[in-house]
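Q: Below are the sequence and a predicted model for it; my questions follow.
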Amino acid sequence: MNTDRTFADRRSAWIRVDDQAIRDNVSSITAWLRPSRCLAVVKANGYGHGLLTASKAALAGGAESLGVALPEEGVALRKAGVNAPILVLGASLPDAADTLIEFDLAQTVTDRGMLDALNRSAEQQRKIAAVHLKTDTGMGRVGAPPSGMSSLLEHARALPCIRVDALSTHIGWEDDDRIDSQVEAFRRIVASTGCRAHATNSLVALRSAPSHFDTTRIGLLLYGVVPQPLFDARLPIPKSLKLRPALSMEARITQLRNASPGQTVSYGGTFTVDRPSRLGILPVGYADGYPRGLSNRGHVLVRGRPCPVRGSVCMDQAVIDLTDCPDARLGDTITLVGTSKSESITINDLARAAGTIPHDILAGLGSRLPRVATPP
């Protein structure tokens, strides 16, 4: 991550990442979870914050291990010198076995074929393959059927180069009854095995303390973002959790122009000017992760004042209405996500306005936007 502001200025748009916020968030989360341990989920480029930045900050904050979606993400961390336990959360094919063993990555496994491939590779490399055996307790996605977990575990334990580190599932519901039923189903599977276990994401961890098991997978909360259902329902998080957002997005106004009543704005003419107006152009669009769903629905902060997005958000640009902000100047820095004076726009605000979830916003933040460290 670049710490030089002039680097960002050359792009005229950038993302600020506060790694101390991630560190402090994780410290608060680990204290809240205890005795359950925190597995910090850093997939999708650390939820847009930067894979290495997020990983180092999470470990410094007290996370025991890291979770990634793909072997490639784990390899990148190993090559960057990260030595903490790393779990590949997604299913991988047998031809990834050599890479998983070479870089000491634990793999989520749902079938015997992958176990056999990992065992063969581990034998050849004279290593031990760490696996987490996953069952599907109701989400209908990755996982062996509950009825097959006993035989899968037995097979894994019979292989000389396989070490079963944990059993896992993923609870993908929001309502308490379905959460409780999946937690109980998973608890029955785990009960007689003597294995460690993990089952939850940030939302379920907040809704159900029994879901924490030995380890709890935390993603959104690491970055100071609450799950959207809680945000939309204005439900509080535990008072002991002290979280703050770790990411902001800023851009500079690259053009100012006047518009007359009746003039349309941007692709498709979806907004028509109804008064003499002053418009500003921002060098940010959906290719950077600023959602097209914010067309005529989003707003930005200019000198602490909300200014609406007008017309369709384009691939590389967006238009904002500066009519009620007459002191705005060419080159001014505006806030798309973050705080300006007493006003704030959060990732949750963007998700609500765009009709999506914060994961979608964060994962979509493009690599074109330089990540700049927040000054200490």
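A: Looks like it arrived, so ask away.
Q: going forward, measure contacts and count neighbours with C-alpha atoms only.
A: OK.
Q: residues near residue 326, how many?
A: Residue 326 is surrounded by 8 other residues when neighbours are defined as other Cα atoms under 10 Å.
Q: Make sure it is indeed in a strand.
A: No - if the criterion is DSSP: H, G, I helix; E, B strand; the rest coil, then residue 326 is coil and not within a strand.
Q: For the closest residue to it other than its chain neighbours, give me its contacts.
A: By the measure of Cα to Cα, 6 or more residues apart in numbering, the closest residue to residue 326 outside its immediate chain neighbours is residue 278, 8.0 Å from it. Contacts for residue 278 were tallied using Cα atoms under 8 Å, 6 or more residues apart in numbering; they are 256, 257, 258, 259, 321, 322, 323, 326.
Q: for stretch 218-236, how far is the first residue from the last?
A: Start to finish, the residues bounding stretch 218-236 are 17 Å apart (Cα to Cα, to the nearest Å).
Q: centre of the chain versus it, how much separation?
A: Between the mean C-alpha point of stretch 218-236 and the mean C-alpha point of its chain there is a distance of 12 Å (Cα atoms, centre = their mean, to the nearest Å).
Q: what comes into contact with that stretch?
A: The contact list for stretch 218-236 (Cα under 8 Å, 6+ apart) reads 21-22, 25-26, 29, 38-42, 47, 58, 174, 200-203, 205, 243-247, 347-348, 351-352, 357-359.
Q: Alongside the first one, take a look at this:
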Amino acid sequence: MGVIKKNIMAIKKYIGPEVLLAAVIKSNAYGHGIIEVVRAVSQVGVEFLCVDNVAEATAISKQFPASSKILILGGVESEDLDWVIKNNVRLALFNSSHPRTFERSSQRCGRRAKVHIKIDTGMHRLGIDANEAVEVITKINNNYKNIEIEGIWSHFADSGSRENKKYTQEQIKKFSNIVDQIEKDGIQIKYKHLCNSAGAINYPEARFNLVRTGIIIYGIFPSEYIKKKYQKKINVKPALSFKTKIVSLRDLPKGERIGYGLAYRLKKNSKIAVLPVGYKDGYGRSLSNIGEVIVRGRRCPIVGRICMRMMMVDVSSVSRVKLNDEVILLGGDGRVRIEADEVAEKMDTIPYEILARIAESVPRIYKK
């Protein structure tokens, strides 16, 4: 957890003191464990804790009644609205039916709903259409007395690449124009936030007064382009290691075939280790026969198909290997490291998925 705290401090230093930071801890804090991450980030001063849903908000509220402000980025079912408003949890307002629903719930609770109005500036996922945003914001401000517009926000479609820079700049322009217009009309909104991790790093003009940082606080750059451009400017380190131990060892002769479907044939006499980790634990089956792990400082190939709760590894190159030896799936042993970026590339996906898919049933051990 100390690494996450240091990462946040490094990001704060980079973006400057005028910009507040919201920690995105959705999806079990990107696989890191939401409760312990909240405990850590709350010690270094974040303005909001951004979650996916009511379940995550509830878990945080039970453990940390006086925690930082919670903002639910996704939708909230009508039966959960009263709890959200009573507990002062912030709501994302992103469609035209929300004001009426939120207003009724607020009247029942005797408390104003605090909302962050999401504007669709080009992501085309959630949000009020940018062309209608000023009208909608004005209507809510004037007609819904039980709704407090605490923030307005949007989301970049691709702020982490060189190829779509023009599109990103168009999103910034749309959002800026909306902010300028509502302020010209006398509507003051406390928080304006557009940037995710990549945007916060790569587009200083789009930071406004709050940025939502997710993957970067866990020490992973949001794209290879951002990593190459900024890794020497922002000192962040991966916070998570994924480890297991050898549960079985056996010597097999050349020509033997390994695992389901007999998908791998040994090219020489080999020592094969079995690890108690598989796709049920979030380790991708597509890494069969192409992934690697680290044993005693050496990279060892995965052989055969990854099973639901087990995988086989060729440890022939490791001297004095034995049962219960530690095996690193993500992380490092000295100078030898396997990072989420590398695994993602082999799986034709992104580092976000590699981290988020680690099952909650996998035990976590936290270090300060």
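A: Right, received. Where do you want to start? All of these numbers come straight from a predicted model, not from anything done at the bench.
Q: What does the superposition give as a TM-score?
A: Comparing the two superposed chains by TM-score structural alignment, normalised by the length of structure 2, the resulting TM-score equals 0.92, with 355 aligned residues with a Cα RMSD of 1.6 Å.
Q: re the thing from before, now, which of the contacts of stretch 218-236 of structure 1 lie within strands?
A: Secondary structure assignment (DSSP state E) places 38, 39, 40, 41, 247 from these within strands.
Q: Tell me how many other residues surround the last one.
A: The tally of other residues near residue 247 of structure 1 (other Cα under 10 Å) stands at 26.
Q: I'd like the distance between the aligned partner of it in structure 2 and residue 80 of structure 2.
A: Correspondence of residue 247 of structure 1 to structure 2, assessed by TM-score structural alignment: residue 240. Computed as Cα to Cα, the residue 240 of structure 2 to residue 80 of structure 2 distance reads 33 Å.
Q: same check, this time on residue 276 of structure 2
A: Remark: distance between residue 276 of structure 2 and residue 80 of structure 2 (Cα to Cα) = 39 Å.
Q: Give me the more crowded residue out of the two.
A: Of the pair residue 276 of structure 2 and residue 80, residue 276 is the one with more neighbours under other Cα under 10 Å, namely 16 against 12.
Q: Show me what that one aligns to in structure 1.
A: Counting by TM-score structural alignment, residue 276 of structure 2 corresponds to residue 283 in structure 1.
Q: Surely that match and residue 14 touch.
A: No - with contact taken as Cα atoms under 8 Å, residue 283 of structure 1 and residue 14 are classed as non-touching, separated by 10.1 Å.
Q: Between the two, which contacts overlap?
A: Taking Cα under 8 Å, 6+ apart as the contact definition, residue 283 of structure 1 and residue 14 share the neighbouring residues residue 251.
Q: any idea how far residue 299 of structure 2 is from residue 324 of structure 2?
A: Where residue 324 of structure 2 is concerned, residue 299 of structure 2 sits at a distance of 17 Å (Cα to Cα).
Q: who's more crowded, these two?
A: Each of residue 299 of structure 2 and residue 324 has its neighbours counted (other Cα under 10 Å); residue 299 has more, 20 against 13.
Q: Narrow the contacts of stretch 218-236 of structure 1 to those in helices?
A: Judged by DSSP state H, the subset of the contacts of stretch 218-236 of structure 1 located in helices is 21-22, 25-26, 29, 47, 58, 202-203, 205, 347-348, 351-352, 358-359.
Q: Could you list which residues are in contact with the match of residue 247 of structure 1?
A: Under the criterion of Cα under 8 Å, 6+ apart, the neighbours of residue 240 of structure 2 are 32, 218, 330, 331.
Q: and the last one, what pairs with it in structure 1?
A: So that's residue 331 of structure 2. Using TM-score structural alignment, residue 331 of structure 2 pairs with residue 338 in structure 1.
Q: OK, contacts around the nearest residue to that match once chain neighbours are set aside?
A: With sequence-adjacent residues excluded and distances taken as Cα to Cα, 6+ apart, residue 338 of structure 1 is closest to residue 248, at 4.7 Å. When contacts are counted by Cα under 8 Å, 6+ apart, residue 248 of structure 1 is found next to 15, 16, 17, 335, 336, 337, 338, 339.
Q: how about CSV for these, with secondary structure added?
A: As requested, these are exported to CSV (three-state DSSP):
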residue, secondary structure
15, strand
16, strand
17, strand
335, strand
336, strand
337, strand
338, strand
339, strand
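Q: Tell me which of those residues you also see in structure 2.
A: Contacts from these that recur in structure 2, judged by both residues aligned by TM-score structural alignment, their matches' Cα atoms under 8 Å, are 335, 336, 337, 338, 339.
Q: Verify the contact between the last one and residue 347 for me.
A: So that's residue 339 of structure 1. No - using Cα under 8 Å, residue 339 of structure 1 makes no contact with residue 347, being 11.5 Å away.
Q: Now do the shared contacts for those two.
A: Overlap between the contact sets of residue 339 of structure 1 and residue 347, as judged by Cα under 8 Å, 6+ apart, is nil.
Q: So between these two, which is more surrounded?
A: For residue 339 of structure 1 against residue 347, the residue with the higher neighbour count under other Cα under 10 Å is residue 347, and the figures read 25 against 16.
Q: If we ignore the residues flanking it in sequence, what's nearest the counterpart of that one in structure 2?
A: Per TM-score structural alignment, the equivalent position to residue 347 of structure 1 in structure 2 is residue 340. Closest residue to residue 340 of structure 2 apart from its sequence neighbours, by Cα to Cα, 6+ apart: residue 351 at 5.1 Å.
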